[in-house]
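1. can't give you the sequence, but here's the structure:
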């Protein structure tokens, strides 16, 4: 069965809340055992959210904070390895550039650092633990 085209759009935190929550709960809370009280924070209200779709089905999400910090990048397990993450990140980076933010930063899980390096991010910290998972800080742009 051929894959439908992957597309990404800016999401509405209120209108798209159930879909964003479904993806992040599956990836971070169920798969990675992040405590729910750490997954959901007050930053969600002021963030720009993104949803990736295969056809009409939401399969990935990410958020962009006003500071230029990118986070909560997540793709449902069955759709990994299909460049969904690339499509999401390209959309997020395009949005930051549209806003005149030439520098983007994020905390990456260490295993995912090579993925972000391909997109132009550089590791700028030692490893540290966040919710029990090794992370590094990464920056892209000036």
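-> Structure's in. What do you need? As the structure is a computational prediction, the values presented were derived from the model and not from experiment.
2. from here on, contacts and neighbour counts on C-alpha atoms
-> Fine.
3. Next secondary structure after the longest helix anywhere in the chain?
-> Of all the segments assigned as helix in the chain under DSSP state H, the longest by residue count is helix 84-98. Next helix or strand after helix 84-98 toward the C-terminus (DSSP states H and E): strand 104-109.
4. Following element in sequence after that next one, please.
-> Under the assignment DSSP H and E, the closest C-terminal helix or strand after strand 104-109 is helix 113-118.
5. which parts of that following helix are buried?
-> 113, 116 (16 or more other C-alpha atoms under 10 Å).
6. what's the very next helix or strand once past it packed up against?
-> Moving toward the C-terminus from helix 113-118, the next helix or strand (DSSP H and E) is strand 122-123. On a contact count with 3 or more C-alpha pairs under 8 Å, 6 or more residues apart in numbering; DSSP states H and E, strand 122-123 meets helix 113-118, strand 133-140.
7. Below is structure B, check it against A:
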């Protein structure tokens, strides 16, 4: 498994492909909400297994926090450590770029995953794209 910062258009399209499969096809998020106006200001990440993209995520700096967004893993690659590898790579990138506080909006079913990585819930439940979420933070 190889997680990397997106460096070219092919890698970006690979990341978007994973995001479309998970969020649009699987979770029914509207396409215009998934690929949004913030893509150009984000740093994108993609993970490959045997040359095929299996996971994606993006990172931005917002209000003094490193904001971890759009973390997703293809169904067939879940429970393989690919989500944790993606998060580790994003956290390493954040540290390298001077960020010490991270924030993310976790789908409620994924809260145990993020809690296992040291994130703490700091909000009440809210809906994003019709899906229940809670905000979580972590100091790194």
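-> That came through, no problem. Just so we're clear, the structure is a prediction, and the values are computed from it rather than from any experiment.
8. ok so, going back, give the aligned range of the longest helix of structure 1 in structure 2.
-> Aligning helix 84-98 of structure 1 against structure 2 (TM-score structural alignment) gives residues 82-96.
9. what do you get for stretch 112-123 of structure 1?
-> So stretch 112-123 of structure 1 sits over residues 110-121 in structure 2, by TM-score structural alignment.
10. Contacts for the matching stretch next, please.
-> 84, 106, 134, 135, 136, 137, 138 (C-alpha atoms under 8 Å, 6 or more residues apart in numbering).
11. Now flag whichever of the residues you listed is closest to residue 32 of structure 2.
-> For these, the residue nearest residue 32 of structure 2 by C-alpha to C-alpha is residue 106; the value is 19.7 Å.
12. Now do the buried residues in the longest strand along structure 2.
-> Assignment by DSSP state E gives strand 52-62 as the longest strand of structure 2. Using 16+ other C-alpha under 10 Å as the test for burial, strand 52-62 of structure 2 gives 53, 54, 55, 56, 57, 58, 59, 60, 61.
13. Contacts for the match of helix 84-98 of structure 1 next, please.
-> 1, 3-4, 45-47, 54-57, 59, 66, 68, 71-73, 100, 117, 140.
14. now do 7 Å
-> 3, 55, 66, 73 (C-alpha atoms under 7 Å, 6 or more residues apart in numbering).
15. from the chain's centre, how far out does it sit?
-> 10 Å (C-alpha atoms, centre = their mean, to the nearest Å).
16. quick one on the thing from earlier: nearest to residue 40 of structure 1, out of the helices and strands packed on strand 122-123 of structure 1?
-> Nearest of these (C-alpha to C-alpha): strand 133-140, 17.0 Å.
17. quick revisit: quick one: which of the contacts of stretch 110-121 of structure 2 is most hemmed in?
-> With neighbours taken as other C-alpha atoms under 10 Å, the top of these is residue 106, carrying 25 neighbours.
18. middle-most residue in structure 1, spatially?
-> In structure 1, the residue lying closest to the centroid (C-alpha atoms, centre = their mean) is residue 73, at 1.6 Å.
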